[in-house]
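**Student:** what follows is a predicted protein model with its sequence.
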Amino acid sequence: MVQRECKGPLQTLERLILASKSPRRRDLLSGLGLKFDVIPSEEKEPPFQEGQLPQEYALHVAKLKARNIAKNYKDSWVLGADTIVVVDGDVLGKPKDREQALSMLTRLTGRMHTVYTGCWIVGPYTSGGYEEGFVVGSNVWLSNLSRDILESYVLTGEPMDKAGSYAVQGLGSFMVERIEGSYTNVVGLPLTELVGTLLKLEIVGPRK
């Protein structure tokens, strides 16, 4: 269990748990000034089913992650999240090896794809329980790059734990031509929508 806290415009009013091991999500939340616990979910992600809408899949996985932690921390608010990359209706997850990472990047380069992040919040069971979720989509265009450049990027190792095999906030930023929609959504958490929900539920508030 790791607690994160820094100065920012917001403060946490209720105990909040982030059910994710993603350092990018941790940084986004802590950058707001929030104090929270990090307890990664061990829930196994189900395979994407044919005919399933990608955004429904992302929300479903986020729900599984949040519920997996909430059942053991019934006095806390739990946030689960899942980010996927979608192109031609196919969901691209994290690559299994360098060859698959290069294959994904080759498919994405020079064109547009969509990044969906599903967020699911579970409230304290001791107060009757509460659940709410939402999905945000952003369109991303990668520049048209040669195979040599893509191979060099794969060799950095950065793509290996990233959906779609690139990090918009990392070394992979040089590939991103433009984004239509939320940037933080592509990183891993749509902060505008998430903060609005956390404020509505009075989990967070302005720092005084």
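**Tutor:** Received it, and whenever you're ready, just let me know what you need. Numbers count the residues shown, from 1 in each chain.
**Student:** make it CA atoms for all contacts and neighbour counts henceforth
**Tutor:** OK.
**Student:** dump the residue contacts of the spatially closest residue to Val204 that is not a sequence neighbour.
**Tutor:** Spatial nearest neighbour of Val204, chain neighbours left out: Thr12 (4.4 Å); criterion: C-alpha to C-alpha, 6 or more residues apart in numbering. By C-alpha atoms under 8 Å, 6 or more residues apart in numbering, the residues touching Thr12 are Leu34, Lys35, Phe36, Ile203, Val204, Gly205.
**Student:** please compare the first structure with the one that follows:
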Amino acid sequence: MTLPAFSSSDPWLYLASQSPRRRQLLDQLGVRHELLLPDPDEDAESLEAERPGESPEDYVQRVTLAKWQAAVARRARRAASGTWPEAPILCADTTVALGSEILGKPQDATHAAQMLSKLSGQSHKVLTAVVVNGHLRLSVSHVRWRVLDDDEISRYVASGEPMGKAGAYAIQGRSGAWTQHMDGSYSGIMGLPLFDTAELLKPLGWHF
């Protein structure tokens, strides 16, 4: 990997996330970033395993910190064998909670349909934690959907949009038509709360 030739006065960071939505949101803020993705032999998915009795708030914060720690170690390994200069590392994780039940990424189409059926006509929380250089902020939003019928759920699952998304949906996609009310951070529901991210970056030299 060849890093861009930013001038020494230009702040930039590593984004340890494969989410194109997080890249889009950082671009919206004008934050220059480079990806710091897991190595092929890293078991990144294991970091998202739930623990018995863990609340959604505790879960998303623990997972985000674990991902950040893994990214710090990853950059250090790569720096020892190539040109990976020091820079702030940003990690984020999003989960959907229906009461105390954590709804992560669907395992397959059937699982996605089950999640969407649970959320139909219900209010739920979307929690996104952001970590930069060990400092964490948690964004909590509330979303209420109208009742969905089986055909709507089947069509949405068939579109492929639910896969890889916490709670099996993307608010910026087709599911926006189901959202009767939301309270909180729209960008946080997408996967990166811009207010909290900016607050974490200001002390590191960014100006918004």
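**Tutor:** The structure has been received and is ready for your questions. Only a predicted model underlies this, so the values are computations on that prediction, with no experimental measurement involved.
**Student:** need the TM-score between these chains.
**Tutor:** TM-score for the superposed chains, counting by TM-score structural alignment, normalised by the length of structure 1: 0.85, backed by 190 aligned residues with a C-alpha RMSD of 1.9 Å.
**Student:** the corresponding residue of structure 2 for Asn139 of structure 1: which element?
**Tutor:** Using TM-score structural alignment, the partner of Asn139 of structure 1 in structure 2 is His142. Using DSSP states H and E, His142 of structure 2 sits within strand 135-145.
**Student:** where do the strands sit along structure 1?
**Tutor:** 2-4, 10-12, 16-18, 36-38, 77-87, 90-92, 112-123, 130-142, 176-180, 204-206 (DSSP state E).
**Student:** in structure 2, what range does the fourth one match?
**Tutor:** Strand 36-38 of structure 1 corresponds to residues 33-35 in structure 2, going by TM-score structural alignment.
**Student:** in the biggest helix by length in structure 2, what's buried?
**Tutor:** Longest helix of structure 2, by residue count under DSSP state H: helix 56-81. Of the residues in helix 56-81 of structure 2, 56-57, 59-72, 74-75 count as buried by neighbour count, 16 or more other C-alpha atoms under 10 Å.
**Student:** and the angle from it to strand 89-98?
**Tutor:** Put simply, helix 56-81 of structure 2 runs at 160 degrees to strand 89-98, going by axes from the mean of the first three to the mean of the last three C-alpha atoms, to 10 degrees.
**Student:** got the contact list for the most centrally placed residue in structure 1?
**Tutor:** Nearest residue to the geometric centre of structure 1 (C-alpha atoms, centre = their mean): Gly188, 2.9 Å. Gly188 of structure 1 makes contact with Arg24, Arg25, Ala81, Asp82, Thr83, Thr117, according to C-alpha under 8 Å, 6+ apart.
**Student:** ok so, going back, which helices and strands sit right next to the longest helix of structure 2?
**Tutor:** Judged by 3 or more C-alpha pairs under 8 Å, 6 or more residues apart in numbering; DSSP states H and E, the packing partners of helix 56-81 of structure 2 are strand 89-98, strand 123-132, strand 135-145.
**Student:** need those in JSON lines with distance to Leu201 of structure 2, can you?
**Tutor:** Listed next are the helices and strands packed on helix 56-81 of structure 2 as JSON lines, based on distance: least, C-alpha to C-alpha, whole Å:
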{"stretch": "strand 89-98", "distance to Leu201 of structure 2": "10"}
{"stretch": "strand 123-132", "distance to Leu201 of structure 2": "8"}
{"stretch": "strand 135-145", "distance to Leu201 of structure 2": "10"}
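**Student:** Met163 of structure 2: which of those strands is closest?
**Tutor:** strand 89-98 (13.6 Å; C-alpha to C-alpha).
**Student:** quick check: the closest one aligns to which part of structure 1?
**Tutor:** Mapped onto structure 1 using TM-score structural alignment, strand 89-98 of structure 2 covers residues 78-87.
**Student:** got the contact list for that stretch?
**Tutor:** Contacts for stretch 78-87 of structure 1 (C-alpha under 8 Å, 6+ apart): 16-20, 54, 58-59, 61-67, 69-70, 91-93, 108, 112-123, 163-164, 186, 188-189.
**Student:** quick revisit: ok, and the most crowded of the contacts of Thr12 of structure 1?
**Tutor:** Counting neighbours by other C-alpha atoms under 10 Å, Leu34 leads the contacts of Thr12 of structure 1 with 25 neighbours.
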